[in-house]
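Colleague: pasting the structure only:
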C-alpha cells in the first residue's frame, strides 16, 4: 500500500528536546518512514506504511513518552 501521512496535535512539548524525543520514539516503530516534530507548533507530521504500523500505535508511543495527543488529522 502507498505511504500515508498523519499529523498529531501534541500537548506538553516545551523545547526542542521534547520534539526530538517524540521524533526518535516514532522513528523506532516499524513502518514509520519519517517524523517531523516541532514544539513551536505542537505538531508531529508522520509519514508511514499503514500495512506495518497503525495510527493507534503511534498515539500510544507519544503517550508513553509523557505527552498528550489532543488531535489527529489524517
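Modeller: Right, received. Where do you want to start? Bear in mind that the values here come from a model prediction, so they are computed numbers and not experimental data.

Colleague: For the rest of this, base every contact and every neighbour count on C-alpha atoms.
Modeller: OK.

Colleague: if I look at the residue nearest in space to the middle of the chain, how far off is residue 1?
Modeller: The residue lying closest to the centre of the chain (C-alpha atoms, centre = their mean) is residue 44, at 4.9 Å. Per C-alpha to C-alpha, to the nearest Å, residue 44 is found 22 Å from residue 1.

Colleague: do residue 45 as well
Modeller: 19 Å.

Colleague: try this one side by side with the last:
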C-alpha cells in the first residue's frame, strides 16, 4: 500500500499518438497517480498505489487498444 514509481516496457506502440493514448489510459484506473509513455524508448513510467492496482489491472485497461505493459524496462 505504498506509492511506487515504475518504468514498464510497452508493447504495441507504433507512433507518438500511441504513446499519448497509453499515458492517458493508464491515468484512468483508481490507484494510478500519474503515467507518462515515451514512444522512442517504448516505455511508460507509472506512479501507482500497489495496494490498489497491479500490473494485470493496468494491462486490462490497455488491452482494447492492443498495448501491453511488461516488466523489465
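Modeller: Yep, that arrived. Quantities reported herein were computed from a predicted structural model and do not represent experimental measurements.

Colleague: ok, residue 45 and residue 1 of the first structure, which is more surrounded?
Modeller: residue 45 (18 against 7; other C-alpha atoms under 10 Å).

Colleague: how near is the more buried one to residue 32 of the first structure?
Modeller: The separation that residue 45 of the first structure has from residue 32 of the first structure, given C-alpha to C-alpha, amounts to 11 Å.

Colleague: what's near enough to touch the closest residue to residue 18 of the first structure other than its chain neighbours?
Modeller: Nearest residue to residue 18 of the first structure, sequence neighbours excluded (C-alpha to C-alpha, 6 or more residues apart in numbering): residue 39, at 7.2 Å. Contact analysis of residue 39 of the first structure by C-alpha atoms under 8 Å, 6 or more residues apart in numbering lists 13-16, 18-19.
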